[in-house]
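Engineer: The following comprises the amino acid sequence and a computationally predicted model.
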Amino acid sequence: MAAPASACWASLSFPGAETGRKGRGEKAGFELRDFVGKQRREGAQPSPPALSGGGTLASGAGLRAGAAPSPRQRPGRGKMSAEGGRGAGQVVFRALPQKTFSCLQDRDIADRLLKWSMQGRITAQAFSFDQQFKPYQKDEFLMAFFNDQSVNSSLKLLSASGQWTTLGSKVTKIEATVVPCTQISMSFFDRLYSEGIVRETGTIVKCYDDYYDDILISDELRKILLLEDSDHYDLFTQLDREEFLFCLFKHFCIGGTLCQYEDVVDPYLETTKAFYKDLVSVQKNPETKEIRIISTVFRVSAYDANGLCYPSSKSHQQTFAYLIVDPCKRHVNILYHCFGGSLFTN
């Protein structure tokens, strides 16, 4: 039996960056703060009983003998799309403007985002919803989200002129990729130190300049992130690269149009950890003490009558919107970024 959401992040550590390597920095020590008090103040709801397939039982319902489980899409297995409008029993969403994200209020992180040409172009928002999240009904859930009046009038995006605005249009189609989110330790990135990508001191190994889609590659880290013909590309498997933790790390390493890249890896790791902690939720099994992530993550794009409208009318690997569902608190977190030059205000 899983612990309630109030136990999320309690006693969890991301130990990967403090394994004794000099230069990785105390800030990358990755001992997580206890989130118990915070989540209690936010009013976490008790966890519904878990299904063996990773979903949840409908409220007040149980599995009858011989009953077939509802179909589910396995995480990380391609895209799905949804088209249509509102129906009976539609999920209702509510913006939570009072919800703050410490990763976006941290002064050091703000300075890094400015240096990486992402400041003023990245934001996070939270919404609540009034029905149980059922993974096998994700198509309807996402369409309901984007066409909800509260979401439509408050979901932020950058206009072509670089001004913050809101969605404000009727969404007719959703494309969403389920993003695996299973990693609970920053040791996931320790392999960077063993193959000549990052030195023991934390310094990123340089290489001859190259370009990938107008993105400058001048070190082995960006080479392994972007170039499939890199000597060390297979250091991370395709499944590794689909993980939400890896996606965040890659986004920060690449940055925006005028990105000033780091010489050491610590700032990338620290920023990745801070965003990951803020955006995803976990549960701790009181019997086994095992911790698992309960959030479901989607990378989403929305279309209106004129075509692609969110996260931008122009596609770019660094223009993204991740929708993260917490099924216990019934919250949706949105992480948004639009590729371009850094803006000073958000």
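Structural biologist: Ah, there it is.
Engineer: C-alpha only now, for contacts and for neighbours.
Structural biologist: OK.
Engineer: Now do the helix or strand harbouring residue 292: which elements does it pack against?
Structural biologist: Using DSSP states H and E, the element containing residue 292 is strand 291-293. For strand 291-293, the packing partners by 3 or more Cα pairs under 8 Å, 6 or more residues apart in numbering; DSSP states H and E come out as strand 282-284.
Engineer: how about the strand it packs on: buried residues?
Structural biologist: For strand 282-284, burial by neighbour count (16 or more other Cα atoms under 10 Å) applies to 282-284.
Engineer: The strand holding residue 292: what's the following helix or strand?
Structural biologist: Sequence order places strand 296-304 as the next helix or strand after strand 291-293, per DSSP H and E.
Engineer: elements contacting that next one?
Structural biologist: If you count contacts as 3+ Cα pairs under 8 Å, 6+ apart, strand 296-304 packs onto strand 173-179, strand 307-310, strand 320-326.
Engineer: Put together TSV for the buried residues of strand 282-284, with distance to residue 113 on each row.
Structural biologist: Shown next, in TSV, are the buried residues of strand 282-284 (distance: Cα to Cα, whole Å):
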residue	distance to residue 113
282	26
283	30
284	32
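Engineer: which among the residues you listed gets closest to residue 210?
Structural biologist: Set against residue 210, the nearest of these by Cα to Cα is residue 282 (39.6 Å).
Engineer: Please name the nearest non-neighbouring residue to the closest one.
Structural biologist: Take residue 282 and drop its neighbours on the chain: the residue closest to it by Cα to Cα, 6 or more residues apart in numbering is residue 293, 4.1 Å away.
Engineer: Deepest-packed of the helices and strands packed on strand 296-304, please.
Structural biologist: Mean neighbour count (mean count of other Cα atoms under 10 Å) peaks for strand 320-326 among the helices and strands packed on strand 296-304, with a mean of 23.
Engineer: hang on, the earlier thing: just the buried positions in the strand holding residue 292, please.
Structural biologist: Buried-residue list, strand 291-293, by 16+ other Cα under 10 Å: 291-293.
Engineer: Thought residue 166 was touching residue 153, still the case?
Structural biologist: Yes - using Cα atoms under 8 Å, residue 153 is in contact with residue 166, at 5.9 Å.
Engineer: list the helices and strands the helix or strand containing residue 146 packs on?
Structural biologist: Assigned by DSSP H and E, residue 146 belongs to helix 138-147. When contacts are defined as 3+ Cα pairs under 8 Å, 6+ apart, helix 138-147 packs onto strand 79-83, strand 173-179.
Engineer: mind checking which of these is nearest residue 252?
Structural biologist: Among these, strand 173-179 sits nearest to residue 252 (Cα to Cα), with 17.2 Å.
Engineer: helices or strands next to that closest one in the packing?
Structural biologist: Applying 3+ Cα pairs under 8 Å, 6+ apart, one finds that strand 173-179 contacts strand 79-83, helix 138-147, strand 296-304.
Engineer: and the angle for the last one with strand 320-326?
Structural biologist: What it means is strand 296-304. Angle of strand 296-304 versus strand 320-326, following axes from the mean of the first three to the mean of the last three Cα atoms, to 10 degrees, is 130 degrees.
Engineer: Please identify the buried residues of strand 296-304?
Structural biologist: Within strand 296-304, the residues that count as buried by 16+ other Cα under 10 Å are 296-303.
Engineer: In addition, the following structure is provided for comparison:
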Amino acid sequence: MDPHAAALVAALSAAPDSLALGRELERIRRLIADRAVSRADALETGQLASQLYDAFLVRAAELAREGSPKLPETAGPCCLAVLGSQGRREQFLATDQDNALILGDGVDEAALAAFAARLEHQLAEAGMPPCPKGIMAANSAWRRPLGDWFAAMDAAAARPDEEAVLFISLLADLRPVWGEASLAAALAERVRRRAMESSLLTRGLAREALRFGPPTLIFGHLPSGLFGLGHGSLDLKAAAVYPLVLGVKALALEAGIAAPDTLGRLAGLVAAGCMEPELAAALQDGLARVQSLRLAAQATAWSRGQTADNRLIPARLSAETLADLDAALRAAGRLSEILKHHFSLHCLT
């Protein structure tokens, strides 16, 4: 970790309240934006940002615990885990609260419900908005005893409809940040085993990846200017990030690979002989290129006081940047074709 980031972690751990925590959050965002300006490696930036957001969440949890008098000093047998891009260590500036709470035996559930509500308030007061889909420990659906998580997981695997597939997909990215990590490890292992046992589940995840994807190429090239995209915007997350991330996740879960992050999943697929090194390298390169574009777009929006999102206007890109976008979309398209064949999803085209 570079010295600036290490200093940030130290400051986060000493923040006395949510307002101080909010000031440190702005420093985190500034560091991420500065790395975009200096064209630092986007995948490394995502990993670094996730470390800092982890430290931010840990301190928020400690402050929430201190304000919950019914909670024991040790916080009891529970684990706060992150999900989604934070769980995969692929986070930049467009952040909200994506977390879950896993409860162990003998915990006062009412006290932990109050703790989760305080945590949501602490994070929001510090500048981290609630998840618009309610994927937070403050929501009882994402705060359960371990046995209840197991039951929900088993039910989802038994009937893997779209809602169940999305539920499993989120849990597959789960990563512990505070509390009893063994609880998260037990849930992650249950996810891994159920995914290996249910071909319908991994097929459903692959089908979800195919719902997204790049625009149709014209004469083998990315459409730009007068050829399709014009002055409209392109959602980078939908066009390339989701197809790559979800596609790799589907293949990794089918193979029983436990890594919660895309790079770890690619490495695991190669090590298990389930993917050629050349393909894994091409997919990693495509992910790196699109993440670099996302990082730059979010940093530009943030510096202008706008909401950081995942959209850009291809017609305004330089030839070099457009080439990066083209390569990223081609990687996503290549993986989509592999998923169609591997999971027999040709009927979706």
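Structural biologist: Happy to help now that I have it. What you are looking at is a predicted structure, and each value in this text was computed from that prediction instead of being measured.
Engineer: TM between them?
Structural biologist: In this superposition the chains share a TM-score of 0.24, using TM-score structural alignment, normalised by the length of the first structure; 143 aligned residues with a Cα RMSD of 6.9 Å.
Engineer: related to what we said a few turns ago, could I get the helices and strands packed on strand 296-304 of the first structure as a markdown table with distance to residue 216 of the first structure?
Structural biologist: Shown next, in a markdown table, are those (distance: least, Cα to Cα, whole Å):
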| stretch | distance to residue 216 of the first structure |
| --- | --- |
| strand 173-179 | 26 |
| strand 307-310 | 26 |
| strand 320-326 | 20 |
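Engineer: Out of those, the one nearest residue 248 of the first structure is which?
Structural biologist: strand 320-326 (10.1 Å).
Engineer: tell me the contacts of residue 112 of the first structure?
Structural biologist: Shown in contact with residue 112 of the first structure (Cα atoms under 8 Å, 6 or more residues apart in numbering): residue 267.
Engineer: could you point out which element follows whichever strand or helix holds residue 287 of the second structure?
Structural biologist: According to DSSP H and E, residue 287 of the second structure maps onto helix 277-303. With elements assigned by DSSP H and E, the helix or strand that comes after helix 277-303 of the second structure is strand 311-312.
Engineer: packing partners for that following strand?
Structural biologist: Taking 3+ Cα pairs under 8 Å, 6+ apart as contact, the helices and strands that strand 311-312 of the second structure lies on are strand 234-235, helix 277-303.
Engineer: Tell me where the second structure has helices.
Structural biologist: Using DSSP state H, the helices of the second structure run over 3-14, 18-37, 42-66, 84-87, 109-125, 146-158, 162-172, 181-197, 199-210, 236, 242-254, 262-271, 277-303, 319-342.
Engineer: Using a markdown table, please lay out those helices together with mean neighbour count and distance to residue 78 of the second structure.
Structural biologist: Formatted as a markdown table, those follow (neighbours: other Cα atoms under 10 Å; distance: least, Cα to Cα, whole Å):
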| stretch | mean neighbour count | distance to residue 78 of the second structure |
| --- | --- | --- |
| helix 3-14 | 15 | 20 |
| helix 18-37 | 19 | 22 |
| helix 42-66 | 22 | 12 |
| helix 84-87 | 24 | 18 |
| helix 109-125 | 20 | 9 |
| helix 146-158 | 17 | 9 |
| helix 162-172 | 20 | 16 |
| helix 181-197 | 19 | 7 |
| helix 199-210 | 24 | 28 |
| helix 236 | 23 | 36 |
| helix 242-254 | 25 | 26 |
| helix 262-271 | 20 | 26 |
| helix 277-303 | 21 | 33 |
| helix 319-342 | 19 | 37 |
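Engineer: List just the one of these that sits closest to residue 101 of the second structure.
Structural biologist: Set against residue 101 of the second structure and scored by Cα to Cα, these come closest in helix 109-125, at 8.1 Å.
Engineer: Packing partners of that closest one?
Structural biologist: When contacts are defined as 3+ Cα pairs under 8 Å, 6+ apart, helix 109-125 of the second structure sits against helix 18-37, helix 42-66.
Engineer: Now do the shortest one against helix 109-125, angle only.
Structural biologist: So that's helix 18-37 of the second structure. Orientation of helix 18-37 of the second structure against helix 109-125 (the same axes, to 10 degrees) gives an angle of 60 degrees.
Engineer: who touches helix 18-37 of the second structure?
Structural biologist: 5, 8, 11-12, 15, 42, 45, 49, 52-53, 56, 60, 63, 92-93, 122-123, 125-127, 292, 295-296, 298-300, 302-303.
Engineer: and residue 113 of the first structure, how many residues sit next to it?
Structural biologist: By other Cα atoms under 10 Å, the residues close to residue 113 of the first structure number 24.
Engineer: Is it within a helix or a strand, and which one?
Structural biologist: helix 107-115.
Engineer: Pull out the buried positions in that helix.
Structural biologist: Neighbour counts over helix 107-115 of the first structure (16+ other Cα under 10 Å) mark 109-110, 112-115 as buried.
Engineer: Tell me the helix or strand right after that helix.
Structural biologist: Next along the chain from helix 107-115 of the first structure, counting by DSSP H and E, comes strand 122-129.
Engineer: and that following strand, what other elements does it pack with?
Structural biologist: In terms of contacts (3+ Cα pairs under 8 Å, 6+ apart), strand 122-129 of the first structure is packed against strand 93-95, strand 331-337.
Engineer: after the helix holding residue 146 of the first structure comes which helix or strand?
Structural biologist: As assigned by DSSP H and E, the chain's next helix or strand after helix 138-147 of the first structure is helix 149-154.
Engineer: Check which element follows that next one along the chain.
Structural biologist: Remark: after helix 149-154 of the first structure, the chain's next helix or strand is strand 156-158, criterion DSSP H and E.
Engineer: The helices and strands packed on strand 122-129 of the first structure: which one's closest to residue 38 of the first structure?
Structural biologist: Closest approach to residue 38 of the first structure among those (Cα to Cα): strand 331-337, 14.7 Å.
Engineer: Just list what that closest one packs against, helices and strands only.
Structural biologist: Short answer (3+ Cα pairs under 8 Å, 6+ apart): strand 331-337 of the first structure packs on strand 122-129, strand 320-326.
Engineer: quick one, which of these is nearest to residue 173 of the first structure?
Structural biologist: Minimum separation from residue 173 of the first structure across those (Cα to Cα) falls at strand 320-326, 15.3 Å.
Engineer: Which secondary structure state is assigned to residue 271 of the first structure?
Structural biologist: Following DSSP: H, G, I helix; E, B strand; the rest coil, residue 271 of the first structure is assigned to helix.
Engineer: how deep is it tucked in, by neighbour count?
Structural biologist: Per other Cα under 10 Å, the neighbour tally for residue 271 of the first structure reads 23.
Engineer: Residue 150 of the first structure too?
Structural biologist: So residue 150 of the first structure, with other Cα under 10 Å, has 16 neighbours.
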